[in-house]
Structures are given as C-alpha cells and as structure tokens.
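K.L.:
Got a predicted structure here, sequence first:
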Amino acid sequence: MKGDPISMSSELVDALTILEKEKGISRDVLVEAIEAALVSAYRRNFNQAQNVRTDLNLANGTIRVFARKDVVEEVFDPRLEISLEDAQKINPSYEIGDVVELEVTPKDFGRIAAQTAKQVVTQRVREAERGIIYNEFIDREDEVMTGIVQRKDPRFTYVSLGKTEALLPPGEQSPNETYNPHDRIKVYITKVERTTKGPQIFVSRTHPGLLKRLFELEVPEIYDGIVEIRSIAREAGDRSKISVYTDRPEVDPVGACVGPKGQRVQAIVNELHGEKIDIVKWSDDPSKFVANALSPAKVLDVLVDENNKATTVIVPDYQLSLAIGKRGQNARLAAKLTGWKIDIKSETDARGLGIYPRSETAGDIDGEGPELFEDGDPGRTPEALAVPDAKEADLPENGGKDEEIE
C-alpha cells in the first residue's frame, strides 16, 4: 500500500502564501490544520485504525503519511506496536518504549489529500474572516454606524454594515418608524457575540446611547469634550430629554447643542423621524436641575427631600398639565433624567397645604431671583419663574393631573 510521497499542487502552496498576507492566517496554522484533516481522511478512506502522522512539506511540495508504532517486547496489536527485534532491524538504536515511524503513504492518496486540503483551507479562511469581523465590531460596541436595511422577518430586521449583517430586534425598533429594504439608517451597536455561525451583531434604534452618539456627531463641542452630556431620558419615537454641562463660563451648553437656528438639534430630530428632544442645563443643585428638567413648564419652587431623594415641584395652575405632560410623560422623563422622585403640585394646592411660598425668595430657583412674565397673559401669575436654562425641539400636548413620578 505504500507509495511515493504525494506531490502537492503548487497552487495550494501559493494559496497558503497569499492567505498569510491577505487574511493574516499563519501558514503554520494552516499546515497544522491540513495535516490533522489528512489524518482523519486517511483513516476514513483506507479503514486504518493505527496511529498515523502526516507530513506536509512546503519546501518540496510533498505529503507523506507515517504510521507510528510503539516498540514493545511482545506485540499484541500490530497496528499500534512493533517488536524490539523488528525495530532494531530498521535502526539498531531503538529501545523499548520508543516510537517507530513507518511511511504508509497510499498510492492513490493524492486526490483525497487535495480535496481535504481545499476543504480545510476554505474552512479556516471562513473562520479567519469571522474572527476579523468579530475583532472589528467588538471594539465598536456602544458606537453608531450607518447601515442599509436588507430584509425583515418576524424575528429581526437585518441591517447591512458592510462586511456583515446586524440584527435589529423588534424591541429595539422605534415605534414611529418603519424599515424598508434599501433604507439607510444609523444604528447603535449594543452587543457583539461570537457564535458557531460567526459573529452576531445586535443593534438598536431606541437605546439612549444612540441619542448621545448623534449629539456627538452633530455638536463639535460635545465631541471635543467642551460640553458634556450628563444624563439622558428617552422614550424612543416620542420624546427625549438630555442634560448638558460645561465648566467654561463663556460657553452656553444648551445653545451649543441647539445650534444656529436650531440646525444641530433639528438634524437629530430628522434622523429620529420627528422624536421631540428637550435639552436642559445640568446642575449639581437638585432644585435647579429638577426645575430645568421639567422644561418647557415654568416652575415656581422646588422643595427638596435629600433623605428620600424626592422633590415637590410647585408650578402655576395654568402650567400644571404642561409640567406633568401627556400621560405623565414630561414628569416621568424629568424623573429619569435627574434621578429624583418628582411630585408636582399646582400653586393653589401648594398654598392650601402651606408649603408655598416658603419665604420672600421662595421662587429663587436659578440663584438670580425670579424672572417674571410681563406679556400680559391673564392666565399667568406674576410669580411664575421662567427657567432660562431649558430649550426644546418641540412642545408636548397638554394634559394630566397632580402626579408623583419616579
């Protein structure tokens, strides 16, 4: 059964060299994988159970198969063992316990070897490409990429990110959006997993991180670190609030995010298909921060309970429904944004409970005294404080009642 060494195709040798350069797959790794596959192919195709080793010689382009047998005094299994006497006929230096290698390369092993080598190389190339994609995208978790919608099924919307497809689950899809093939959308990469079928990349259109990254793309001051996004509260497809801060007194953090004529925030609103965005100034003073967070409602006073991390916010009667928002949304988002419980009361109720006014300066929320409305609106009380640090992309519908939100 023994034959001459099998000559390996020069194309295969060249392919191994190219793969090492272009795919970054070491030739040694490929050769080791091919040799292991050739062993399995030899046993499968020639019904051989002995311990064998293959030798793939890239220098002269040959493949050889060797049977490995242990040197023993008495042979019980000739497929795995050789007597000391027979071993010493090959080489007098062999002793008990040594391993003798005998070439057993079949004459017709060349075709099988070529097919096996091709399969192994193809598999390793696929694995290497998957590894490259995984390594590229694992570093892009929590980043935004632009993708193209490919197709949809009940489980996912599939978004092409160039080298691979990402999965957009229904729970991560914005309720005010529909996704059609060839649509170009920005997605937030939430998770990258290594699986037997290759890397799986999960993306989102509802994650608060998407909003943060979009502001980084649109607002140079945020990208450069001059303005910092401190917190985000988002109900995707409907309304979001973000708080911003800067330690540079000459920079208006809210104005920087809004942009000239609202261009910067409007670009983000357009990307999110009309999602309303409130931008408020962050403050380490909870009374100021909570008042700002309730934008666009105007706040008279904020009573702070540090122990329970709760606040009672007093607003003019005509502002109560605006402060709470439609289905409690404005107050709910403000609570998420600030991390404080918020109980909103009308001025009439607060006076009836004796909690407002606290003093002559009760309305001094922004530290500079109250700013009074003088537009002649008969529905507005002169004590109403306009919060100057809050700007928005759109206004919500009014509606609601006294409500505690957390």
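P.N.:
Good, I have the coordinates. Residues are numbered from 1 along each chain as shown.
K.L.:
hey, let's count contacts and neighbours off CA atoms from now on
P.N.:
Noted.
K.L.:
so residue 280 makes contact with residue 296?
P.N.:
No: between residue 280 and residue 296 there is no contact under CA atoms under 8 Å: 9.6 Å.
K.L.:
which residues are common contacts for these two?
P.N.:
390, 391 (CA atoms under 8 Å, 6 or more residues apart in numbering).
K.L.:
putting a second one here so we can go through both:
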Amino acid sequence: MDLKTVIQTINQIAEEKGIDPTRVTEAIENSLAAAYRREYLDRGANVKAKLNKKTGEVHFFKAREVVDETTVRMTDEEPASDTEEEENKLPRYNPERHILLDEARQEKKDAQLGEELEFSLPSQIEFGRIAAQNAKQVILQSLREAERESVANEFKDKEGKIVSGVVQRFERGNVYIDLGRTTGVMFANESIPGEHYRVGERLRFYVVAVQREIRGPGTGVVLSRSHPDFVSELFAMEIPEIADGVVEIKTVVREPGSRTKIAVASNAEEIDPVGSCVGQRGTRIMAISNELGQEKIDVVEWSEDTEEFIANSLSPAKVRSVEIAGGREAKVLVTDDQLSLAIGRGGQNVRLAAKLTGWKIDVRSQARPNERLEGGVADAEVRSVAQDEAEDGEEPVKPDVSDQEKPAKEKPVPKGDKKSGSKKTKD
C-alpha cells in the first residue's frame, strides 16, 4: 500500500501547526494494525504496522512474546483452591500472542524469555482501500489531538501569567476569547462585575488554569479578569521595580470592579515601595486602574509591625491608634472626620483591610472608644495563628488566660501625613 502522498501531507500540515510528525505517523501505524487484525486475524493477535516514510509502503507483523511453563499457564483448568489460585496468577498461553522458548529458538537461536519476536504477515491487496480510508480519518484525528496537546503545553507555561486576546463570542454568560492558536473561556464568575465586553475588543486576561482533558475546538484555557493575581501580574508588567524584585508584592485583596488593596515592601532602603507603584503624578497606578475599568486601587506599605500594617491598610483614612487584643483582633481609633473613610461605603474599606492584614478590625471613634459602630467591624478570612505556626514546624502558641485579663496593648500611630504608608487612586 503506497502512502507516500499521505506522508508528505502529514509532514506539511505538522510543520504548519508546529506538531511532531512522528506522533501522527505512530497513530496511523496503530490504526492500520488494528484494522488489519479485525479483518484477517483473531482478536487476541498482537499486530504491528511499520510505515516506510521513504517509499510509503506499509508492512505488517505479528508480535509474539517468548514464554515457557514458568511464565504462562498451559492449561485452562480452574485452580482447586485459593492457595493454588494465588500461585497461578500467570496469564494463559495464547498462541496468537505467545511462542514457546523451544519453538522461538528455531526461529532465532539466542531467543530469550520475555523477548518479542516479529513474524511477517502477508500483504492484502483488498486491505489497501480500507486502510487508505482509515488512515485519512486517523490523520485528521491525530492532528487535532496533537495540536491540542501542543497548544496546551504552550499555555501551560503561561499559567499564572497575563495573555492578550480578542473577544470572540458570548455563550450562557461565558465569554470566549480568541488567543490565536486556541480559544480560551472566561466564565461568568471570572469577569469583572459591571464590565461590558464587545466582540472584536482586545483585552488582557489572567490564565487561571489549562485543563488538558477538555475536548473540542479549544484547549481548556480558563481565563479571568477578576482574580487577585491579575492585579499582581499587571503591577509586575507596569512597574519595573516589581519586575526587577526591588519592590515586592506581599498580598492582594480585591472586590473586582470596585476596589483593590495591595501591600508592597521594598528590598532596598532607598526605594519607596508605595511611590514606585503609584508613579509620578499617579501615572503608573492609573494605567492599571484603567485596565481594570477604573477600579480603585489602594497601595499600602507592608510592615512587620502589626499595628503599623493595620494602620496602613485602612488607607486613605488616617489612624490615631491601634489596640491589639487576643484572638488576632485589633481596635482602631480614628477621629470623627476620618470615620467614613476608615469604614468605607458599606464597610468595604475595613472589610478589605481585614482581609489584607489577616486581622479582625474594629474601627471606632476616638471620642467614643467604647461604642461599636455599624459596619465598622470586619473579620479576616484567614487561617488561625496556630495553623500557620504548625505549618512552619513550630509549636502552636496556646492562649494564656492571664494575658487575656491584662489591658489591651495600644500603640499610637505617629501624627502627620501617612503618605509614606499608603496611596490610592482618586475616588
């Protein structure tokens, strides 16, 4: 059977799509071998096909494993007991797949147990037409699978990174994105609330995952614009100090489409981490905000000092003092004119600050420190200290009852402008 033209087509298409032609050739050989076995041999036969890439001819072989009485069962009798059954978990001898050692050495003098001998099978003229049709189907299927795997490998390296794509279509609330070699999907819960997309619009997306098992025209590239790490990657793209590792992103919390808080720290004393992110006249931070549909972004300076970090996290509000209580709780006091900023609309600012720091925050008026305010308390959605310490290999700290009876620790926040600690986009 002459498949020379088919081979040339395989090589051409494989080269265009960046696919290894060997994979397609192997798939065709396996398919032809299976078709030959179905047409001319018993079901148990182990048939192999070899395609000569130079001549286009296909040769068929029956592969038989060299065995003896110690490696196969020579009888179909059922074992008499459970013990005998355990001892006879050997495969039954099948003349289509096996050849006894003595017989094998008549074909090859140095044949060894476990070796596989190949015996030529006659060419079937009528089989040529069947094989040719079968080969065409296999070529198409193999090319699709190989291309899908090639694209999946390419995008697997982009997992956790940002890619650019064009809005292609909408389906059941999901947005399908043309990524060039494949189509990605942004599920409804991965889009920014209130953001409207237009077919043909080019946007940037965060690659959440590449799911290889998904079949169809795409490769299962799951995209997002609401993921917190989308903001982190945008900062790395827009801010050289972050890309170079001089400024480090410590944590990001986000309510997509509304507000993001990001904590940054400098690895060089002479570099202001907040100023580096905001940029001259806010140019850097505004570029990121524009990409996110004018989402407000508060950049705060991370600190090892818990009280200072909590105070910074409540930007743009100016904090008067932070009191640390047991159970990772903090009471924050601000002046009356800063209450609305500290709490935020619907409690958003204190809510994000609690998530950013990992502490439960209770914002109160400095004039009325014993009065709990509506919307002024927010829990941190993080693990306990004991869990964190256990993960680090340290013994969890057990609460001391006597410590809980002591007055709460209070650390006043230095007066003055907190610009060095936090900056934000305009409200």
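P.N.:
Yep, that arrived. Being a predicted model, the structure only gives us computed values, none of them experimental.
K.L.:
more crowded one of residue 280 and residue 296 of the first structure?
P.N.:
Legend: neighbour count by other CA atoms under 10 Å for residue 280 of the first structure and residue 296, higher for residue 280 (30 against 24).
K.L.:
That one corresponds to which position in the second structure?
P.N.:
In the second structure, the residue matched to residue 280 of the first structure (TM-score structural alignment) is residue 300.
K.L.:
Likewise for residue 204 of the first structure?
P.N.:
Using TM-score structural alignment as the criterion, residue 204 of the first structure maps onto residue 224 of the second structure.
K.L.:
Could you give the number of residues near that match?
P.N.:
24.
K.L.:
so how far is residue 261 of the second structure from it?
P.N.:
Look at residue 224 of the second structure and residue 261 of the second structure: by CA to CA, to the nearest Å, they are 18 Å apart.
K.L.:
what do you get for residue 28 of the second structure?
P.N.:
Applying CA to CA, the value for residue 28 of the second structure to residue 261 of the second structure is 55 Å.
K.L.:
Ok, residue 3 of the second structure next?
P.N.:
62 Å.
K.L.:
for residue 129 of the second structure, same thing?
P.N.:
67 Å.
K.L.:
Equivalent analysis for residue 273 of the second structure, please.
P.N.:
From residue 273 of the second structure to residue 261 of the second structure the distance is 14 Å (CA to CA).
K.L.:
What of residue 269 of the second structure?
P.N.:
23 Å.
K.L.:
who has more neighbours, the two?
P.N.:
residue 261 (26 against 8).
K.L.:
Enumerate every residue touching the more buried one.
P.N.:
Contacts of residue 261 of the second structure (CA under 8 Å, 6+ apart): 252, 253, 254, 297, 298, 299, 300, 313, 352, 353, 356.
K.L.:
The last one maps to what in the first structure?
P.N.:
So that's residue 356 of the second structure. Under TM-score structural alignment, residue 356 of the second structure pairs with residue 337 in the first structure.
K.L.:
Show me what residue 199 of the second structure lines up with in the first structure.
P.N.:
Match for residue 199 of the second structure (TM-score structural alignment): residue 181.
K.L.:
Just confirm its match is within a strand.
P.N.:
No: counting by DSSP: H, G, I helix; E, B strand; the rest coil, one finds residue 181 of the first structure to be coil, located in no strand.
K.L.:
show me the contacts for it.
P.N.:
Residues in contact with residue 181 of the first structure (CA under 8 Å, 6+ apart) are 148, 149, 150, 151.
K.L.:
Residue 301 of the first structure now?
P.N.:
Counted by CA under 8 Å, 6+ apart, residue 301 of the first structure has contacts 287, 291, 313, 314, 315, 356, 362, 363, 364, 365.
K.L.:
what does it align to in the second structure?
P.N.:
With TM-score structural alignment as the criterion, residue 301 of the first structure pairs with residue 321.
K.L.:
So that match versus residue 332 of the second structure, what's the distance?
P.N.:
6 Å.
K.L.:
Around residue 126 of the second structure, count how many other residues there are.
P.N.:
Per other CA under 10 Å, the neighbour tally for residue 126 of the second structure reads 9.
K.L.:
To clarify, my last question referred to residue 53 of the first structure.
P.N.:
Residue 53 of the first structure has 21 nearby residues by other CA under 10 Å.
K.L.:
same check, this time on the one 5 residues further on
P.N.:
Residue neighbour count, defined by other CA under 10 Å, stands at 16 for residue 58 of the first structure.
K.L.:
Mean deviation, the longest helix seen in the first structure versus the second structure?
P.N.:
As assigned by DSSP state H, the longest helix anywhere in the first structure is helix 109-138. Helix 109-138 of the first structure, aligned to the second structure and superposed, deviates on average by 1.7 Å (mean CA distance after the TM-score superposition for the first structure).
K.L.:
okay but residue 254 of the second structure is in contact with residue 352, surely?
P.N.:
Yes: with contact defined as CA under 8 Å, residue 254 of the second structure and residue 352 form a contacting pair (7.2 Å).
K.L.:
More neighbours: which of those two?
P.N.:
residue 352 (26 against 21).
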